[in-house]
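>>> dropping the sequence and predicted coords here.
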Amino acid sequence: MPEPSTPASSLSAVTPAARPAPLRGDLARRRALFGLLVSLVALPASWLLFSQLDHLWPEIVRMEGATFMAAATLLGAAMAVGPLAAAVGLLLAIWFGVDSVYRPRRKSSPALDRVIVGAGLVVWFAPALAALFMVVQALASGRIHFVRPPRDYFLATDPIAYWQGVGFWLIMGGLFAFLAWRYWRPKLLPRSAAAD
């Protein structure tokens, strides 16, 4: 007796439909979202931990021996990892977010793309702008300040060291701006970058 043939519709119900492979832009957008979620979880958790430190530390100090060592180590690790995870998550979110804008994706989102590119430009050019701010502040006040080691150089009393400090910030600002421009030029001006 011949076996009954199975209809094609029942076969398709049994076997799952093959999903199309995600595009590179979609993968980058998912990674950016994950980095943003890590940052959004780690930042308030770190703030909460640091704000409650004056209550937590006396409780840990009362402990003894291995319990004290374990609790102090755990607290120190959380204090170190939390802010680092928030910062790295934000940077990865911006990095992969910008990458997702310039890669093929299944769905377009022009408004979100503009926000991501704007945030990326601010983050990439912020060190150069900070160095420029230091130079403008030094020229306006006649004093340049360095944090480590803590030193102040005044134009009136030590002009050579003052101008060396201004030159240092100009060089650093130029270096930061050059690196940011090298990253952004192929994205913002693809024809000009391809011509080189």
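Great, that's in hand.

>>> from here on, contacts and neighbour counts on C-alpha atoms
Fine.

>>> gap between the residue positioned nearest the centre of the chain and Pro110?
Among the residues of the chain, the one closest to the centroid is Leu91, at 1.0 Å (CA atoms, centre = their mean). Leu91 is 21 Å from Pro110, where distance means CA to CA, to the nearest Å.

>>> how about Pro127?
From Pro127 over to Pro110 (counting by CA to CA), the distance is 27 Å.

>>> more neighbours, those two?
Taking neighbours as other CA atoms under 10 Å, Pro127 and Pro110 compare with Pro127 leading, 18 against 10.

>>> what's around the residue lying closest to Ala180 once chain neighbours are set aside, how many residues?
Spatial nearest neighbour of Ala180, excluding adjacent residues (CA to CA, 6 or more residues apart in numbering): Trp124 at 5.5 Å. Neighbours of Trp124 under the rule other CA under 10 Å: 21.

>>> ok, structure two:
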Amino acid sequence: MERSRRSDIMCYEGEVQKDTAVFLVEAGDTLKNAIIGKNQKEGVHCDDHECTIENVWWDDVCEDALSIKGGTASSVTTVTNCGARYASDKVVQHNGYGTVKISGFFAQEFGKLYRSCGTCGDIPRTVTVENVYAIDPLVSVVTVNKNYNDQAKLSNIHVKTTSGNKDVKVCQWSQGSKTPSNLGRRSVGHPVSVLGQRHPHQQRVTSLIDDGE
């Protein structure tokens, strides 16, 4: 696979918008078998939802690896067999409506693998995440908004921390607003389920029960 990047943009230059991305994927289209280099601010934009992202690798994420916008409540974007590293904030940013399905993802040194937008208004979003191997998440694997009635389902999530830190928030709630705030982990009985998750020392659990920070 060839490495794609921008020759006119560096990560630290200019404002973040879709014309700083490497790829713009239209609704119904597929981006497949690509490596995205570090010279960019936004890796991939899917501005009308309904995109298929398959076997795409982000070598060094700047702002977001993948931004998903627009669509309707029935829109679905799939992200399959992909990977990203060095995202100081988000890998997948979901600003639009509908559902994002992530299956088979390697993530290393990242803030959040998936973030449901906390500043885009009262829009309920759904995410399913399965078969993930995550190394050194800085914040969480998934962050969703409690007050917007987001739904999240996670399965087969493997987390490794090189520091030995056991306090990893695999899935956490946020309070969406102009200035979103984190509310801590989500417990069973809420719209989040974690099945077959493994923590840094590889113990298997069936649920998260700690609601604290």
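Noted; the coordinates are in hand. Quick caveat, the model's predicted, so the values are computed rather than measured.

>>> what TM-score do we get after superposing?
The TM-score (TM-score structural alignment, normalised by the length of structure 1) is 0.23; 71 aligned residues with a CA RMSD of 4.7 Å.

>>> one step back: and the residue nearest to the centre of structure 1, what does it touch?
Applying CA atoms under 8 Å, 6 or more residues apart in numbering, we find Leu91 of structure 1 in contact with Gly35.

>>> for it, give its distance to Trp181 of structure 1.
Going from Leu91 of structure 1 to Trp181 of structure 1 by CA to CA gives 17 Å.

>>> same check, this time on Met172 of structure 1
14 Å.

>>> repeat for Ala130 of structure 1
According to CA to CA, Ala130 of structure 1 and Trp181 of structure 1 sit 16 Å apart.

>>> doesn't Gly111 make contact with Ser88 of structure 2?
Yes. In this structure, Ser88 of structure 2 is within contact of Gly111 by CA atoms under 8 Å, at 5.2 Å.

>>> find residues that contact each of these two.
Looking at what touches both Ser88 of structure 2 and Gly111 (by CA under 8 Å, 6+ apart), the common residues are Leu138.

>>> neighbour count for those two, which is higher?
Neighbour count, other CA under 10 Å: between Ser88 of structure 2 and Gly111, Gly111 has more, with 22 against 18.

>>> count of neighbours near Val205 of structure 2?
Using other CA under 10 Å, the number of residues around Val205 of structure 2 comes to 12.

>>> can you check Arg31 of structure 1 too?
Residues near Arg31 of structure 1, counting by other CA under 10 Å: 20.

>>> which helix or which strand is home to it?
helix 24-51 (DSSP states H and E).

>>> following that helix, which helix or strand comes up?
helix 53-61.

>>> the next helix or strand after that following helix versus helix 53-61: what angle between them?
Once the chain leaves helix 53-61 of structure 1, the next helix or strand it forms, by DSSP H and E, is helix 65-101. Put simply, helix 65-101 of structure 1 runs at 140 degrees to helix 53-61, going by axes from the mean of the first three to the mean of the last three CA atoms, to 10 degrees.

>>> how about helix 65-101 of structure 1: buried residues?
The neighbour-count check on helix 65-101 of structure 1 (16 or more other CA atoms under 10 Å) flags 71-72, 75, 78-79, 82-87, 89-101 as buried.

>>> cool, thanks, talk later.
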